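Participant: sharing a model prediction with you, sequence too.
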Amino acid sequence: MNRIDVALICKALSDANRLEIVQMLSEGEKCGCRLLERFEITQPTLSHHMKILVESGMVNDRKDGKWHYYSLNAETLKMFKEFIEKLGCICASEETGRCCR
């Protein structure tokens, strides 16, 4: 995962509403209308948040008729998790490059 990808994810997660959306999606795919019920925001504002999450690669968007369904992109989240875990490895051996844990 390159720095630009990581920066987009960090930007996407920098908003409390988007963090809550990601938590909701961790329970499974949701229709945009179900997400909107949870917040006191307008539909255009939800669309703005969803655009940022989709563009970051964290969220998949599927259209069925006039409805949009959203789900987490497991592969992107896995790569982001691996990136974050590498940051926490302050005891990496200079010889092997691996953490001593």
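Facilitator: Okay, I see it. Residues are numbered from 1 along each chain as shown.

Participant: switch to C-alpha atoms for all contacts and neighbour counts from now on
Facilitator: Noted.

Participant: which non-adjacent residue is nearest the residue nearest the centre of the chain?
Facilitator: Centroid-nearest residue in the chain, with Cα atoms, centre = their mean: residue 58, separated by 3.5 Å. Nearest residue to residue 58, sequence neighbours excluded (Cα to Cα, 6 or more residues apart in numbering): residue 73, at 5.1 Å.

Participant: what separates the one you found from residue 25, distance-wise?
Facilitator: Residue 73 sits 10 Å away from residue 25, going by Cα to Cα, to the nearest Å.

Participant: next up, a second structure to put side by side with the first:
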Amino acid sequence: MITPTELFKSLADETRVRATLLIADQVELCVCELMCALDESQPKISRHLAQLRSNGLLLDRRQGQWVYYRLNPDFPAWVHDILQVTSRANADWLKDNAARLQNMDGRPVREATCC
């Protein structure tokens, strides 16, 4: 169980909060998509994702050469509610990131999942 203090400490960095909100909006994203959306280097994105994963906020899955990150579905509803409200209330703050992601060349294609 995550506490409010742990959640807000996890999100107390602009790169981490932008990545988390983009992942919440897109369901899952890989490192290369976040690099493009956030216009940051692979080591920086990977370091922040590792911290979010170690805090339990994100889960990852491997598909071929790609590692995709998604929100931990086992977190309490209040965590998901906070992220949804924050994302909706700050769409303008994220619009450049969302546009870069939408226009990304060579975006990885996700395989259809069963069931």
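Facilitator: Alright, I've got the coordinates. What you are looking at is a predicted structure, and each value in this text was computed from that prediction instead of being measured.

Participant: superposing both, give me the TM-score.
Facilitator: For these two chains in superposition, a TM-score of 0.66 is obtained (TM-score structural alignment, normalised by the length of structure 1); 79 aligned residues with a Cα RMSD of 2.1 Å.

Participant: ok, the residue nearest to the centre of structure 1 to residue 1 of structure 1 distance?
Facilitator: For residue 58 of structure 1 relative to residue 1 of structure 1 (Cα to Cα), the value is 13 Å.

Participant: can you get me a residue count around residue 83 of structure 2?
Facilitator: 17 (other Cα atoms under 10 Å).

Participant: identify the residue nearest it in space, chain neighbours excluded?
Facilitator: residue 21 (6.5 Å).

Participant: could you do residue 40 of structure 2 as well?
Facilitator: residue 34 (7.9 Å).

Participant: what's the neighbour count on the one you found?
Facilitator: The burial count for residue 34 of structure 2: 27, using other Cα under 10 Å.

Participant: for residue 59 of structure 1, same thing?
Facilitator: 23.

Participant: go on, residue 99 of structure 2?
Facilitator: Neighbour number of residue 99 of structure 2 under other Cα under 10 Å is 12.

Participant: can you tell me the helix or strand for it?
Facilitator: helix 91-102 (DSSP states H and E).

Participant: in structure 2, what residue spans correspond to strands?
Facilitator: 28-30, 58-63, 66-71 (DSSP state E).

Participant: need the winner for burial among the ones you listed.
Facilitator: strand 28-30 (a mean of 21; mean count of other Cα atoms under 10 Å).

Participant: check the mean deviation of it from structure 1.
Facilitator: Comparison of strand 28-30 of structure 2 with structure 1 after fitting gives an average deviation of 1.4 Å (mean Cα distance after the TM-score superposition for structure 1).

Participant: mind giving me the packing neighbours of that strand?
Facilitator: Counting contacts by 3 or more Cα pairs under 8 Å, 6 or more residues apart in numbering; DSSP states H and E, strand 28-30 of structure 2 is packed against strand 66-71.
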